[in-house]
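> pasting the structure only:
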């Protein structure tokens, strides 16, 4: 049974889909992926970092990757067949997703967007996503999350 004392559009989406989750409370709003991971008691690699990218023609997509990785916009561009992809500004993130930067998640978006997930995230049975609230994350089964969002899987991380 899901904990009901955090109500966001993300928890509502998971509740409707009957996907169990655990709330991972923060002591304060996180200032980075590393800070959020420490507050949640998890490794950054199990955190789903969700980035909004856009091409010059207005094609947008969400890139989901492990929290300890960086997105390679060229790889996202190749997946989508676009000319050039860049990360959008913080203001545009809020306008398009309804979330503030750092709380973006591939769930409960006001408009449908293509979602591309790096397959490294499939290596973990449990991942964490933003709850949509800066004071909490959510831990859930990765397979259940991916079944719900129906992403395209592609290697989109920068080579290290």
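That came through fine. Predicted, not measured: the structure shown is a model, and the values here were computed from it. Residues are numbered from 1 along each chain as shown.
> going forward, measure contacts between C-alpha atoms and count neighbours the same way
Will do.
> and the gap between the closest residue in space to residue 44 that isn't next to it in sequence and residue 102?
With C-alpha to C-alpha, 6 or more residues apart in numbering as the criterion, residue 44 has its nearest non-adjacent residue at 4.8 Å, and that residue is residue 67. Distance, residue 67 to residue 102, by C-alpha to C-alpha, to the nearest Å: 11 Å.
> here comes the other one, which I'd like you to weigh against the first:
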């Protein structure tokens, strides 16, 4: 019997030893609604994006709400000339999570993690494998537990 994505994600958070608070809420249609439901500022809501580096080579990028990947800086950090975002089906295949629920915790493969420098140093919320479910954690502990490379890899959206 396979476990649900939510069960897998929360079990992985628990196994990591990371102190966390599970937050559940109904459907949200925007970053602002997600932040309000989680009682955090929008920039404390962390998006986990899957980036393709090469053939069967992916990584997770943790991006604060209201920000977007700064592709030139991320390529420079990784020492590559090309990166891309996989389609939703590929992202699901390589993580076990559908887009909008992706988290490094409990992913079907343990891809490397790059965290934007703004993740550390404050409480943040990260997805937990199912729409409307997240965990609030200390951002500094999050990057430590995930073994993330921390760098300035985002720009403000717009």
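It's in. Quantities reported herein were computed from a predicted structural model and do not represent experimental measurements.
> if we can go back for a sec, what's the spacing between the residue nearest to residue 44 of the first structure and residue 18 of the first structure?
26 Å.
> okay, those two: which has more neighbours?
Between residue 67 of the first structure and residue 18, residue 67 has the larger neighbour count (other C-alpha atoms under 10 Å), namely 23 against 12.
> all strands for the second structure, in order.
Using DSSP state E, the strands of the second structure run over 21-24, 45-54, 57-64, 67-69, 113-116, 123-127, 133-138, 149-151, 154-156.
> which residues touch the longest one?
Spelled out, that is strand 45-54 of the second structure. 31, 34-35, 58-65, 80, 82-86, 91, 102-104, 119, 124-127 (C-alpha atoms under 8 Å, 6 or more residues apart in numbering).
> Quick one: buried ones out of the residues you listed?
Neighbour counting with 16 or more other C-alpha atoms under 10 Å marks 31, 34-35, 58-65, 83, 86, 91, 102-104, 119, 124-127 as buried within those.
> With adjacent residues omitted, what lies nearest to the residue most central in space within the first structure?
A centroid search over the first structure (C-alpha atoms, centre = their mean) returns residue 50, at 3.2 Å, as the residue closest to the centre. Leaving out its chain neighbours, the residue that sits closest to residue 50 of the first structure by C-alpha to C-alpha, 6+ apart is residue 64, at 4.5 Å.
> Please apply the same query to residue 71 of the first structure.
Of all residues not flanking residue 71 of the first structure in the chain, residue 157 sits nearest, at 4.6 Å (C-alpha to C-alpha, 6+ apart).
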